[in-house]
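**Student:** sequence-free structure coming up:
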């Protein structure tokens, strides 16, 4: 068994995809409710610091780059591809990175669908003098802040590890995520287990034995 954890494509990370899909659903549902309940430029309540105001945005987040819908469609697609490449560059993506990418991909997909179907993005969160925005915008910005923290502030994680110290990030059978359990690791998808059974004579690494219903 290889001591280096194999990279896994982003479409097999079900936790990240579930987060992205959840953000996408919340964004689309909230926009549907606003379009159904409020006329264009109508606010609820009519006055106040925090309101829901139905607006159309042909630009990017928070109203910048107006009337660039077609260009922003391509930018959104390229942005999602870049996020996938960032994920791919990590042998074992950290939970914080997966959170960041899930938020951004879900938000980008939500706004992208708007641009494709209705040629503008529905915004509705109206707070004081801040530009009106939506769930997707907030999700993207939050994800970017987390991503900036990961690359600029957080200490780098050695995710090339294996064996007892690093474990296996992904299942060697189905590429599912491996979770640490007593005495080894267990796949969250197929349930296959790896456990530590001994040391080589050199003492510098551990030998893992695959146990369970499936074997390599």
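**Tutor:** Received it, and whenever you're ready, just let me know what you need. If you're wondering where the values come from, they're calculated on a predicted model, not measured in any experiment. Numbers count the residues shown, from 1 in each chain.
**Student:** every contact and neighbour count from this point should use C-alpha atoms.
**Tutor:** Fine.
**Student:** hmm, residue 99 and residue 83 touching each other?
**Tutor:** No - using Cα atoms under 8 Å, residue 83 makes no contact with residue 99, being 11.9 Å away.
**Student:** what's stretch 54-74 in contact with?
**Tutor:** Contacts with stretch 54-74, where a contact means Cα atoms under 8 Å, 6 or more residues apart in numbering, come from 34-35, 38-43, 112, 115-116, 119-124, 131-133, 137.
**Student:** and residue 102, what does it touch?
**Tutor:** Residue 102 neighbours (Cα under 8 Å, 6+ apart): 16-17, 19-20, 143.
**Student:** for the closest residue to residue 20 other than its chain neighbours, what are its contacts?
**Tutor:** Of all residues not flanking residue 20 in the chain, residue 106 sits nearest, at 3.9 Å (Cα to Cα, 6 or more residues apart in numbering). Residues in contact with residue 106, defined by Cα under 8 Å, 6+ apart, are 19-24, 136, 139.
**Student:** okay, pairing it with this:
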């Protein structure tokens, strides 16, 4: 793993942990501050599960799966070519998001969430910077897969 990899991953993890700590230190659990009326709130919540609270309270399961995922992602990052920016960026985002939420699970036995949106009347589950990082990482992989398929289809391999 290169120094650049460590720096980018560390910056994202720090942003995640700092924002979580600011919210946890300044708000009561389930307190909500409306930022954009009817659309965006800062709401301090905790989650002992995965996305949408699935598998709530299954900490040992999360520890095992997370350690396996981290080992796989680090090994992939170490094998990734330096000029393959899409794959490196995806792995940076996935590793950072995984590490940010793993820290919370180990230290607190729950994940701290605070970004709360209502989109077209749907009150979206509350999330955090690590969740954004994970989602963007998956998005980069999907984008690269689509672009790669398109290049192969048009003979631009």
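**Tutor:** The structure has been received and is ready for your questions. Keep in mind that this is a model prediction, so the values were computed, not measured.
**Student:** fetch the TM-score of the aligned pair.
**Tutor:** TM-score of the superposed chains, computed with TM-score structural alignment, normalised by the length of structure 2, equals 0.84; 145 aligned residues with a Cα RMSD of 2.0 Å.
**Student:** quick one: which of the contacts of stretch 54-74 of structure 1 sit in helices?
**Tutor:** The helices, defined by DSSP state H, take in 34-35, 112, 115-116, 137 from these.
**Student:** in PyMOL, how would I select just the buried ones from those?
**Tutor:** Buried subset of those, written as a PyMOL selection, criterion 16 or more other Cα atoms under 10 Å:
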select buried, resi 34+35+112+115+137
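**Student:** where does residue 154 of structure 1 sit: helix, strand or coil?
**Tutor:** coil (DSSP: H, G, I helix; E, B strand; the rest coil).
**Student:** residue in structure 2 paired with it?
**Tutor:** Using TM-score structural alignment, the partner of residue 154 of structure 1 in structure 2 is residue 147.
**Student:** number of residues surrounding residue 85 of structure 2?
**Tutor:** As a burial measure, residue 85 of structure 2 scores 11 neighbours (other Cα atoms under 10 Å).
**Student:** just residue 26 of structure 1 next, same as before
**Tutor:** When neighbours are defined as other Cα under 10 Å, residue 26 of structure 1 has 16 of them.
**Student:** and what of the one 3 residues further on?
**Tutor:** Using other Cα under 10 Å, residue 29 of structure 1 has 13 neighbouring residues.
**Student:** alignment lookup: it to structure 2.
**Tutor:** Using TM-score structural alignment as the criterion, residue 29 of structure 1 maps onto residue 18 of structure 2.
**Student:** is it fair to say that match lies in a strand?
**Tutor:** No - when three-state DSSP is applied, residue 18 of structure 2 is found to be helix, with no strand at that position.
**Student:** wait, what's in contact with it?
**Tutor:** Contacts of residue 18 of structure 2 by Cα under 8 Å, 6+ apart: none found.
**Student:** from residue 63 of structure 2, how far off is it?
**Tutor:** 22 Å (Cα to Cα, to the nearest Å).
**Student:** one step back: among the contacts of residue 106 of structure 1, which lie within helices?
**Tutor:** Short answer: the contacts of residue 106 of structure 1 in helices (DSSP H) are 19-24, 136, 139.
**Student:** residue in structure 2 paired with residue 106 of structure 1?
**Tutor:** Checking TM-score structural alignment: residue 106 of structure 1 goes with residue 96.
**Student:** SS state for that match?
**Tutor:** Using three-state DSSP, the structure places residue 96 of structure 2 in helix.
**Student:** strands along structure 2, start to end?
**Tutor:** Secondary structure of structure 2 by DSSP state E: the strands cover 32-36, 40-47, 111-119, 122-123.
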